[in-house]
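Undergrad: With the sequence up front, the predicted model follows.
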Amino acid sequence: MKLLLAPMEGLLDHTLRDMLTRLGGVDLCVSEFIRVTNTVLPRRAFIRVAPELLNNSRTPAGVPVRVQLLGSDPICLADNAAALAELNPYGIDLNFGCPAKTVNQHRGGAVLLDEPELVGQIVAAVRRAVPAHIPVSAKMRLGYNDDSRAEDCAQAIEAAGASDLVVHARTKAHGYRPPAYWDRIADLRQHVRLPMVANGEIWTVADALRCREVTGCERLMIGRGMVADPGLALAIARHDAAVGKVLGGTAGAVAAAGSLAPGQSVAWSQIVGLMRLFWVGISQRVAPRHRAGRLKQWLNYMRRVYPEAQQAFDQLRLVHDAKHIETWLSQQSNASAP
């Protein structure tokens, strides 16, 4: 199984990508979207969102990063893709899935799924503008208000020459409410041969295994599940490796596979270490008054898995002072030390 780290606008930026890929298990990342309107963006605009471009398009841990573009004008998107290609990204991804109201009102993201012809034109224009060695992929939801045109969109993306397609198994109208309709991804796979990646409601190893079984996809994209449980990709990779050893007859592999229960995938002490590095990263570019909010965003997700994160969130909920957070992180680090 191959695992992709999803983009999450406003949260899963390059600093958090760095943290989550340090633990292992992630094969590929996709950046948050870069909004394209009516001009060719300067080099710094691409690097601001994906500074990994300065590191051979890889995170510090060596995981490759595709850079995502969002817009509705095929020509402008193609021109920006050509400019981005000069920075030699690992790939370029096109966003047809963002459900944000402001984005959709400006004719971006999931709203385009009502126009499969335009979706195909965008992918085709970008594919023509980018050197053949750079993959052009796409991410879509099942639709905007309903999923009646999902097959049309997937077929348009395939016909336009995309290398692969990520499908978030909900419509815009569904938002992020459970469940994810994995069976619809299986339906789409009957209509296109394009390599497909399943996305949506993967929180545990068991979820990943069920998603693979239902969709038939050997590649999964995980977003909120990885933010909540930073070791999730590693746990999934270890499970697959253990199962492979079982099938190969290696002694002891059954016990290894059986020990990977849903829940915490790495120790809280490792999480504390990552939070300290995360704080250093955001301190380099985020104003002091906003830094505490960024850390609390992450803690808010992790309290789904870690009781310690719940305790930390309760302690810091009303704290906005950066120095107070730094003191707290030092205390946590000392408490977690062996």
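TA: Noted; the coordinates are in hand. Residues are numbered from 1 along each chain as shown.

Undergrad: Could you use CA atoms for every contact and neighbour count after this?
TA: Fine.

Undergrad: Val166 is in contact with Val197, correct?
TA: Yes. When contacts are counted by C-alpha atoms under 8 Å, Val197 is listed as touching Val166 (4.4 Å).

Undergrad: next, the one to line up against it:
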Amino acid sequence: MQIALAPMEGLVDEILRDVLTRVGGVDWCVTEFIRVSDRLLSEAHFLKLAPELNDGAQTQTGTPMRVQLLGSDPSCLADNAALACTLGAPVIDLNFGCPAKTVNKSRGGAVLLREPDLMHDIVAAVRKAVPGHIPVTGKMRLGYASTDGALDCARALAEGGAEQIVVHARTKLDGYKPPAHWEWIARVQDVVSVPVFANGEIWTLADWQRCREISGATDVMLGRGLVSRPDLALQIAAEKQGCELAPMSWSAFLPLLQDFWLQARRKLAPRYAPGRLKQWLAMLTRTYPEAVTLFAQIRRETDCERIDALLGVPACTRASETSQMATAIDA
């Protein structure tokens, strides 16, 4: 069984990938999508969204990271995939599932589910362009407005050369509204010979158990559920091995939240770092009552030093981080 951390644009950046994979249970993760339109992107562009390429394409704990591309031009996607491989990408993943209107308007993501022939051509072009030992994979939804073409889309990916398919078990128009239609994952697996990963609406260990029973899927990709419950992958991995694992307490999790905040402060300008913390903290309120209290305290806070204090970041750590940030600015 494999457990993957989903690519979520604007949320799961290299900082969150680092922190969540440190908790454990995640076998591999994926970058936010790298948008490809009509040109070959620069190396700097790839490294900005996938800085782990500088460290063997893995997070600090050694969790492998895949590079995801999004676009509709087979030739251009192929060229950029080849470049990503020269930079160290161990797997190229292709996005056919993003439901964002701005993405779909530019003919990217889930809108391509209307064109299974094009999906096939994209995968085939990328497969031909990258070295044979580097897998090409795809992530899709069940369709754009309906599930009518779901099986055709899955066949298109597999026949084009995708070695794995992640199925988010909703259509584009469903968005993220429950329920996820896990029974469709079993139907997809029936028509393709490559592994199919279940994705969508898995928030708890009980959700995963139900998803597995309904979908028959051994492999799973976790998105918002793992962001909201950082030890969910660890819980699932333990259950799979027949072990019972106590949920991670807030006191055990807090140092990771503190480190996330400090990394955000190093990466972002002071006006943006608080919003990054609030984004994750708001999702953590689903699991931790302590997060509800903390979110209420910092919801309107914009001063980074006051947030340091509310998070309980040790004074010596705050001083060290301030010195590092000042040095970086001077450089």
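TA: Great, that's in hand. If you're wondering where the values come from, they're calculated on a predicted model, not measured in any experiment.

Undergrad: returning to what we had before: residues shared between the contacts of Val197 and Val166 of structure 1?
TA: Met221 (C-alpha atoms under 8 Å, 6 or more residues apart in numbering).

Undergrad: Which one's more surrounded, those two?
TA: The neighbour comparison of Val197 of structure 1 against Val166 (other C-alpha atoms under 10 Å) goes to Val166, with 27 against 23.

Undergrad: Quick check: which element contains the more buried one?
TA: Applying DSSP states H and E as the criterion places Val166 of structure 1 in strand 165-171.

Undergrad: so where is that strand in structure 2?
TA: Aligning strand 165-171 of structure 1 against structure 2 (TM-score structural alignment) gives residues 165-171.

Undergrad: contacts for that stretch?
TA: By C-alpha under 8 Å, 6+ apart, stretch 165-171 of structure 2 touches 97, 137-147, 154, 157-158, 176, 180-182, 184-185, 194-200, 221.

Undergrad: what's the average distance of the strand holding Val166 of structure 1 to structure 2?
TA: Aligned to structure 2 and superposed, strand 165-171 of structure 1 gives a mean residue distance of 0.3 Å (mean C-alpha distance after the TM-score superposition for structure 1).

Undergrad: Only the buried residues of that strand, if you could.
TA: Leu165, Val166, Val167, His168, Ala169, Arg170, Thr171 (16 or more other C-alpha atoms under 10 Å).

Undergrad: same deal with stretch 283-293 of structure 2?
TA: Buried-residue list, stretch 283-293 of structure 2, by 16+ other C-alpha under 10 Å: Met283, Leu284, Thr285, Thr287, Tyr288, Ala291, Val292.

Undergrad: That one: end-to-end distance?
TA: 13 Å (C-alpha to C-alpha, to the nearest Å).

Undergrad: whereabouts in structure 1 does that stretch align?
TA: Mapping stretch 283-293 of structure 2 onto structure 1 (TM-score structural alignment) gives residues 301-311.

Undergrad: contacting residues around the matching stretch?
TA: Arg224, Val227, Ala228, Asp229, Gly263, Gln264, Trp268, Leu299, Asn300, Phe313.

Undergrad: Adding secondary structure, neighbour count and distance to Cys217 of structure 1, write those residues out as CSV.
TA: CSV is the format used below for the contacts of stretch 301-311 of structure 1 (DSSP: H, G, I helix; E, B strand; the rest coil; neighbours: other C-alpha atoms under 10 Å; distance: C-alpha to C-alpha, whole Å):
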residue, secondary structure, neighbour count, distance to Cys217 of structure 1
Arg224, helix, 21, 19
Val227, helix, 26, 22
Ala228, helix, 23, 23
Asp229, coil, 25, 22
Gly263, coil, 17, 23
Gln264, coil, 19, 25
Trp268, helix, 16, 31
Leu299, helix, 24, 30
Asn300, helix, 17, 30
Phe313, helix, 21, 36
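
Undergrad: Let me know the closest of those to Arg107 of structure 1.
TA: Ranked by distance to Arg107 of structure 1 (C-alpha to C-alpha), the contacts of stretch 301-311 of structure 1 are led by Arg224 at 25.2 Å.

Undergrad: Hmm, Trp203 and the closest one touching each other?
TA: Yes. In this structure Arg224 of structure 1 lies within contact range of Trp203 using C-alpha under 8 Å: 7.4 Å.

Undergrad: Need the overlap of contacts for those two.
TA: Contacts common to Arg224 of structure 1 and Trp203, judged by C-alpha under 8 Å, 6+ apart, are absent.

Undergrad: gap between the two ends of stretch 164-184 of structure 2?
TA: End-to-end for stretch 164-184 of structure 2, by C-alpha to C-alpha: 16 Å.

Undergrad: can you give me the offset of it from its chain's centre?
TA: Offset of stretch 164-184 of structure 2 from its chain centre (C-alpha atoms, centre = their mean, to the nearest Å): 16 Å.

Undergrad: Please apply the same query to stretch 280-296 of structure 1.
TA: Remark: stretch 280-296 of structure 1 is offset 21 Å from the chain centroid, using C-alpha atoms, centre = their mean.

Undergrad: quick one: Asn104 of structure 2 and Thr147 of structure 2, what's the gap?
TA: For Asn104 of structure 2, the distance to Thr147 of structure 2 - C-alpha to C-alpha - is 18 Å.

Undergrad: same check, this time on Thr287 of structure 2
TA: For Thr287 of structure 2, the distance to Thr147 of structure 2 - C-alpha to C-alpha - is 32 Å.
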